[in-house]
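*Asks:* Structure for this input, please:
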Amino acid sequence: MLSQDVLETWLDSRSALVFGTAAIALVAVAHRPIWRWSRGAVTIAHEGGHALVALLTGRRLSGIRLHSDTSGVTVSSGRTTGPGMVLTTMAGYVAPSLLGLGGALLVSHGWIRILLWVSIALLAGVLVLIRNPYGLLSVVATGGLIFCVSWFASVAVQAVFAHLFAWFLLFAGIRPIGELQGKRRRGRAPDSDADQLARLTGINGTAWVVLFALVAIIALVVGGRLLVLRPLG
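*Replies:* You can find the predicted model right below:
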């Protein structure tokens, strides 16, 4: 664990705070044993993205299930074709990156407490849609951690956590897209979001994977630039 003195030193050193948290977040995504655990947060963001866009496009939500293998499913009802269905299906793989970009924007302006409370509010919205025990445990644990940081932690801890939050989502938005294409190439994901989009639109599934990747990379570049170049507070 990082001591309070180390955290306060990081807060005093802009480059140490930004690049130190970026390095930790990158390890959490790149190191397979850690990724097995940290990927669950990405699944929450992924399924939450589906759910939010489903609501915004007028679809009726039946619920969200999160599984211990880090897979998940969001069930909604409504038209089986059309823009609402397309946008809902698109939302999952881009949601973590867009959340990371939003987090980077808030952090770059010093709005760290706002980031923490918005995150709790979004998780509360996901919580009411969860329909299985593991999903309930995952969302409560994630929300509980963020609440404890927002309510009990020092300014230094909050700053480090917020930077880790933003960097992690920015990096983590990319890896599942690569994993998706790897499964598709081996014929193991015939009903993936990309393949569902292909059936809905007639546009090749690989093109959708490329679009997901472009959104994730742009979010990483823009979000990373915000975190590196904008003054804190």
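*Asks:* going forward, measure contacts and count neighbours with C-alpha atoms only.
*Replies:* Fine.
*Asks:* can you count the residues close to T142?
*Replies:* By other C-alpha atoms under 10 Å, the residues close to T142 number 16.
*Asks:* Same question for D12.
*Replies:* With other C-alpha under 10 Å as criterion, D12 counts 12.
*Asks:* Now name the helix or strand holding G223.
*Replies:* helix 205-229 (DSSP states H and E).
*Asks:* Check which helices and strands that helix sits against.
*Replies:* helix 14-30, helix 83-108, helix 155-172, helix 175-185, helix 193-201 (3 or more C-alpha pairs under 8 Å, 6 or more residues apart in numbering; DSSP states H and E).
*Asks:* show me the contacts for the most centrally placed residue in the chain.
*Replies:* Centroid-nearest residue in the chain: P96, 2.6 Å away (criterion: C-alpha atoms, centre = their mean). For P96, the contacting residues are V42, A45, H46, G49, L169, L170, A172, G173, by C-alpha atoms under 8 Å, 6 or more residues apart in numbering.
*Asks:* Pick the one among these closest to P83.
*Replies:* G49 (15.6 Å; C-alpha to C-alpha).
*Asks:* wait, what's in contact with that closest one?
*Replies:* By C-alpha under 8 Å, 6+ apart, the contact set of G49 is T88, A91, G92, V94, A95, P96.
*Asks:* could I get these as TSV with distance to L116?
*Replies:* Shown next, in TSV, are those (distance: C-alpha to C-alpha, whole Å):
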residue	distance to L116
T88	25
A91	22
G92	21
V94	21
A95	17
P96	16
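*Asks:* Second chain to compare with the first, below:
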Amino acid sequence: MNVANLSEMWDRLTGTQADPPRWLIGATAAVALAAVLSGGVWRVVRNAVTIAHEGGHGLVALLSGRRLDGIRLHSDTSGLTVSRGKPYGLGMILTAAAGYSAPPLLGLAGAALLAAGHITALLWGATALLLVMLVMIRNAYGALTVVLTGAVFLLVSWLTKAQVQAAFAYLVVWFLLAGGARPVAELQRSRRRDRSGTSDADQLARLTRTPAALWLLFFYVIAICSLVGGGRWLLAR
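*Replies:* Below is the predicted model:
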């Protein structure tokens, strides 16, 4: 790859892209919301939320000084991130809190990029994050899920026209924003059926000696605030 090609790639990455039509922003929001509310579709696309959830655990574990042993993604859309370090303290609390917080916060970050016109940066950045996450995947289904997801981002960013890229980027961001609260609601329902105390909220309750319901509220607040804030940025765009 010569200098001219590298310069062109850098210009694409750092440059801004044209505003998409307003109808496209509204249409992608409607499609994302329908996917979140539809039970059948949600069971499939929830894998993307699980990737963000477990990726959040893994990233914060590394940033807080813990040793990340690996990530597993399962066909029932559940996941598991294993890290080593002190089983208490701020690092452990942040790691446990990162899972349900990650999807809506990623959506908020994506909305900020789109509001600034950086569609290409969002697509390439997401592909890079998926590539990094792939290194830490420890099961076949998880690797396949991450590879396929990354391939979609890569193909869209390289082989499609600008309007298709914009539609895909807005759809992904709307989905993360709109889908941030549903996993929390599912967690709330599952805790009523399963009293084993193994959920993120229960783990945080033990670590901080606060009620698990407080952590559920914390996750809801992050999801709702991200949706409102990110939605305003996208619609203002």
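*Asks:* Look at the residue of structure 1 most remote from its centre and give its secondary structure.
*Replies:* Ranked by distance from the centre of structure 1 (C-alpha atoms, centre = their mean), the top residue is D5, with 29.7 Å. Secondary structure, DSSP: H, G, I helix; E, B strand; the rest coil: D5 of structure 1 is helix.
*Asks:* Give the closest residue to the equivalent of G72 of structure 1 over in structure 2 in space, chain neighbours not counted.
*Replies:* For G72 of structure 1, the aligned position in structure 2 is G79, judged by TM-score structural alignment. Nearest residue to G79 of structure 2, sequence neighbours excluded (C-alpha to C-alpha, 6 or more residues apart in numbering): L73, at 4.4 Å.
*Asks:* Quick check: that neighbour touching V82?
*Replies:* No: the pair L73 of structure 2 / V82 is not scored as a contact, 11.8 Å apart, by C-alpha atoms under 8 Å.
*Asks:* These two: which is more packed in?
*Replies:* Set side by side, L73 of structure 2 and V82 show more neighbours around L73, with 24 against 14, by other C-alpha under 10 Å.
*Asks:* List the contacts of the residue nearest to A205 of structure 2 when sequence neighbours are not counted.
*Replies:* Closest residue to A205 of structure 2 apart from its sequence neighbours, by C-alpha to C-alpha, 6+ apart: A212 at 4.9 Å. For A212 of structure 2, the contact set (C-alpha under 8 Å, 6+ apart) comprises A201, D202, L204, A205.
*Asks:* before we move on, what SS does G65 of structure 2 have?
*Replies:* At G65 of structure 2 the chain is in coil, as set by three-state DSSP.
*Asks:* The residue in structure 1 that it lines up against: how many residues sit nearby?
*Replies:* G65 of structure 2 maps onto G58 in structure 1 when the alignment is built from TM-score structural alignment. Per other C-alpha under 10 Å, the neighbour tally for G58 of structure 1 reads 13.
*Asks:* what's the spacing between G58 of structure 1 and V128 of structure 1?
*Replies:* 18 Å (C-alpha to C-alpha, to the nearest Å).
*Asks:* same deal with N204 of structure 1?
*Replies:* For N204 of structure 1, the distance to V128 of structure 1 - C-alpha to C-alpha - is 35 Å.
*Asks:* before we move on, the earlier item: read off where the helix holding G223 of structure 1 ends up in structure 2.
*Replies:* Under TM-score structural alignment, the match for helix 205-229 of structure 1 is residues 212-236.
*Asks:* What residues of that stretch count as buried?
*Replies:* Residues 212, 215-216, 218-220, 222-224, 226-227, 230-231, 233-234 are the ones in stretch 212-236 of structure 2 that count as buried (16 or more other C-alpha atoms under 10 Å).
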